[in-house]
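Novice: Sequence plus predicted model, see below.
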Amino acid sequence: MRPILAVLLFAALLAAPAQPAAAATGGTLLESRPLAVPAELAAAGATGFRIRYLSTSPRGRRIEVTGAVFLPSGTAPPGGRRVISWAHGTTGVSDRCSPSRDRELGGFGYPGYLAGFVRRGYAVAATDYEGLGTPGVHPYLIAESQARSVVDAVRAAGDLSPDVSRVWLTVGHSQGGHAAMAAGEIAAGYGRGLDFRGTVALAPVTDNRPYVDRLSRLRPVDHGYYMAILAGLSTQHPGLRLADYLGPRARREYPRVHTTCMAELTNRLTKLNLPGTEFTPATRAAAEKLRGRLGGNAVPRARSAGPMLVAQGLTDVLVSPAQTAKAARHARALGTATKLITYPGTGHYQILTSSAPDVLRWIDARLRR
């Protein structure tokens, strides 16, 4: 068979709908379609697919999640291609913000970063997370939800191609660092049947409780993130009253969190420059309730099923280096073998390139054995 014809036939087979949802279990691939890959991934020889797969919500409800899978070219090694389950940083809460629908995969240099994994022969499974591009509100920074989406993306990648192995590792940035850490904690239970090798968390969001004491002093650039946090908590706590946490002007802007992506929302709120009183909890009791709900999603929560590498830039103004160091110490106290590497002069998005050599060495040591 001619090479070009073989590639087209392979793509056509993978684009066919998978087994019916009625017979499906968590991680079952429901549908795949060829995906035009960004230039950086194309240069790395990646073939891309947009996928729709089954997962389970934290309340036990069967849900569908979308994402993307990038497969390297060439012959798979014995045992199949190891999987990097990629967890992206904050793009927004609206369905418009799902990375698999964005040619730049959410931005922030992610296509080039993922190309580094593909060049080393790894398959990449990149979840959009629950509610981004599928029915329902995205449970932003809800640990269990994001973790399950990350785990089930690995199973879906295995359904997509017989060249994909059960051996996997998760890498996440910012919001995705939170998701990756949570995924490592459920890998032994919810991820049963897969072979988990570890977690890489890049500038991870770990604990938003310190936010509560400085909500009245938030910079306008942070107002959209706070609204997204409230949107996420509302999926876990349906009784959450916005009037307890947002003033009247902020509440008028809040619906935009469900219709715009984070950059657009942030730009608007920065221009509005609403006063801090619009983001101050109405009562001390409301503040304490918010603190408790945020604490319920703080990570780490338990010992991970594998070792963990945490990378943090020391000039990061979005994720506190001190908070990340505290989370790493807590992970060690819980029994997780945790290595923290810090990078002077590195900000929140520069951590991707600054840490890449260390991250790739760490990953290779765990996946190439």
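Specialist: Structure's in. What do you need? Residues are numbered from 1 along each chain as shown.

Novice: okay, CA-based contacts and neighbour counts for the rest of this
Specialist: Noted.

Novice: Helices of the stretch 51-200 of the chain, residue ranges please.
Specialist: 110-119, 143-160, 175-186 (DSSP state H, counting those that start in this stretch).

Novice: got these as CSV, with distance to residue 131 columns?
Specialist: Shown next, in CSV, are the helices of the stretch 51-200 of the chain (distance: least, C-alpha to C-alpha, whole Å):
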stretch, distance to residue 131
helix 110-119, 21
helix 143-160, 10
helix 175-186, 14
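
Novice: Packed most tightly, which of these would that be?
Specialist: Neighbour counts (mean count of other C-alpha atoms under 10 Å) averaged over each of those peak at helix 175-186, with a mean of 29.

Novice: That helix relative to helix 143-160, how many degrees between them?
Specialist: What separates the directions of helix 175-186 and helix 143-160 is an angle of 80 degrees, with axes from the mean of the first three to the mean of the last three C-alpha atoms, to 10 degrees.

Novice: and the comparison structure, right after this:
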Amino acid sequence: MRSARKRAVALAAAAVTLGGTAGFVAVPAQAGERGGHGVPPGHRGRLLHTAPLTNAAALPSAAANRKIGYTSEGVGGKRITVTGTVAIPKGKAPRGGWPVISWAHGTTGTADVCAPSADTPTGPAHDYLAYSERYLDKWVAQGYAVVQTDYEGLGTPGGHPYMNGVSHANTVVDIVRAAREMDRRIGRDWFAVGHSQGGQAALFTAAQRQTPRDVRLKGSLALAPGSFISQTPGYVRAGLPGAQGALPFLFVMLTGSQAADPSLVPEDLVTEEAAPLVEATRTSACTAQLRELSADLPPENVFRPDADLAPLENYLRSQEPLGLALKVPTFVLQGSADTQVTPGATQTVVADLCTRYGGITYGEFEGADHRGLMDVSFEEALDYVRDLRAGRTPPSAC
């Protein structure tokens, strides 16, 4: 492991971009500033219902696991209902209540069956969720209340706006409020932690203006944060190396983008050969099933020859973490063997974020791949959170 809690990122390396594509122009993600202006703050994070949780999403080391419904603010400032889970630690709460880990999950899909709170040992998203559930169980065993949002539109009415930074950030903070309403032993101090799609959400959360201050975001941890997603459509259309492996994520991007902007209709862009995968992504298939369904689909056959990808790419570019102005200490963690979110891409993001905020720590873990990063980085993540709670300033990579 190379720990950048003790080393700085080489900013010269930040010119590397995902897939080696040059010339990417970052559009400042000013959306990070706009959380909370559509739904009045007092109407967000309201607990709507709660029930015992006994499926695979229940963390074994918790004293109690609950599934909850709560209010939040979705795309366009509309009031939404969101589901998620709450795990309560064993033992007596410390003075001030249990500190909170609000987990932003990685890509599962956009169909309702892909919601983490609905996971079962044979569920369609369990191949990924088994990793994150094991990771979260370590946090609750260390005395942290663990809350996990399903995000907007996963298991609830409406589509899931995949990689929409503000929507995700809203649901990440509002589940903390709802959990505190459910159990007052849960404290005000919380940390946003996320992986992949959720890593991008953790960065947007760190950039969001936190109002009201009923809960206190103390720091953010972004594991392999998703970035340069706007390059994926063109990458697939060109059939470049690795395009086949990107297909499950491309179909999730297509349906997720339409959920955020109804004018981005996937059927206007894809061929008849690819259209059934769009429908499966909406209704029944998570990423594991999409990997199987797309195995025999040549990447060059996904988009119609006359498809105008510019509006889709422009929307995706608006959701990049590049351009964010972070407001709380943030630890960015990356696996050196990750081929889905490459070290070069993450170093580029860190270098950009450092130009506006200096409290960023970077850690690269030797030999860790995309999912394996969760397990191998836990101890350093725990130490980072403990440092922040103790008032110690982590070393900066900037």
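Specialist: Alright, I've got the coordinates. Computed from a predicted structure; not experimentally measured.

Novice: among the helices of the stretch 51-200 of structure 1, which is nearest residue 204 of structure 1?
Specialist: Closest approach to residue 204 of structure 1 among the helices of the stretch 51-200 of structure 1 is made by helix 175-186 (4.1 Å; C-alpha to C-alpha).

Novice: give the contact list for residue 231 of structure 2.
Specialist: residue 313 (C-alpha atoms under 8 Å, 6 or more residues apart in numbering).

Novice: Now which residue in structure 1 aligns to it?
Specialist: Alignment note (TM-score structural alignment): residue 231 of structure 2 maps to residue 210 of structure 1.

Novice: burial count for residue 356 of structure 1?
Specialist: 14 (other C-alpha atoms under 10 Å).

Novice: So it: helix, strand or coil?
Specialist: helix (DSSP: H, G, I helix; E, B strand; the rest coil).

Novice: what do you get for residue 48 of structure 2?
Specialist: Assignment for residue 48 of structure 2 (three-state DSSP): strand.

Novice: quick one, which of the helices of the stretch 51-200 of structure 1 is nearest to residue 102 of structure 1?
Specialist: Using C-alpha to C-alpha, the nearest of the helices of the stretch 51-200 of structure 1 to residue 102 of structure 1 is helix 110-119, at 10.7 Å.

Novice: Pull up the aligned stretch in structure 2 for that closest one.
Specialist: By TM-score structural alignment, helix 110-119 of structure 1 lines up with residues 132-141 in structure 2.

Novice: what does the matching stretch rub up against?
Specialist: 57, 59-62, 87-90, 101, 105, 145-146, 374-375, 378.

Novice: Now which residue in structure 1 aligns to residue 378 of structure 2?
Specialist: Match for residue 378 of structure 2 (TM-score structural alignment): residue 356.

Novice: any idea how far its match lies from residue 100 of structure 1?
Specialist: 23 Å (C-alpha to C-alpha, to the nearest Å).

Novice: What of residue 270 of structure 1?
Specialist: 27 Å.

Novice: what's the answer for residue 332 of structure 1, then?
Specialist: Distance from residue 332 of structure 1 to residue 100 of structure 1, by C-alpha to C-alpha: 34 Å.

Novice: of these two, who's got more company?
Specialist: The neighbour count for residue 332 of structure 1 versus residue 100, taken as other C-alpha under 10 Å, is higher for residue 100 (24 against 17).

Novice: What does that one correspond to in structure 2?
Specialist: Per TM-score structural alignment, residue 100 of structure 1 is aligned with residue 117.

Novice: what sits against that match?
Specialist: Here residue 117 of structure 2 is in contact with 57, 67, 83-85, 150 (C-alpha under 8 Å, 6+ apart).

Novice: Distance-wise, check it relative to residue 56 of structure 2.
Specialist: From residue 117 of structure 2 to residue 56 of structure 2 the distance is 8 Å (C-alpha to C-alpha).

Novice: Quick check: residue 308 of structure 1 touching residue 337?
Specialist: Yes - counting by C-alpha atoms under 8 Å, residue 308 of structure 1 touches residue 337, with 6.2 Å between them.

Novice: Neighbour count: the two, which is higher?
Specialist: Each of residue 308 of structure 1 and residue 337 has its neighbours counted (other C-alpha under 10 Å); residue 308 has more, 27 against 17.
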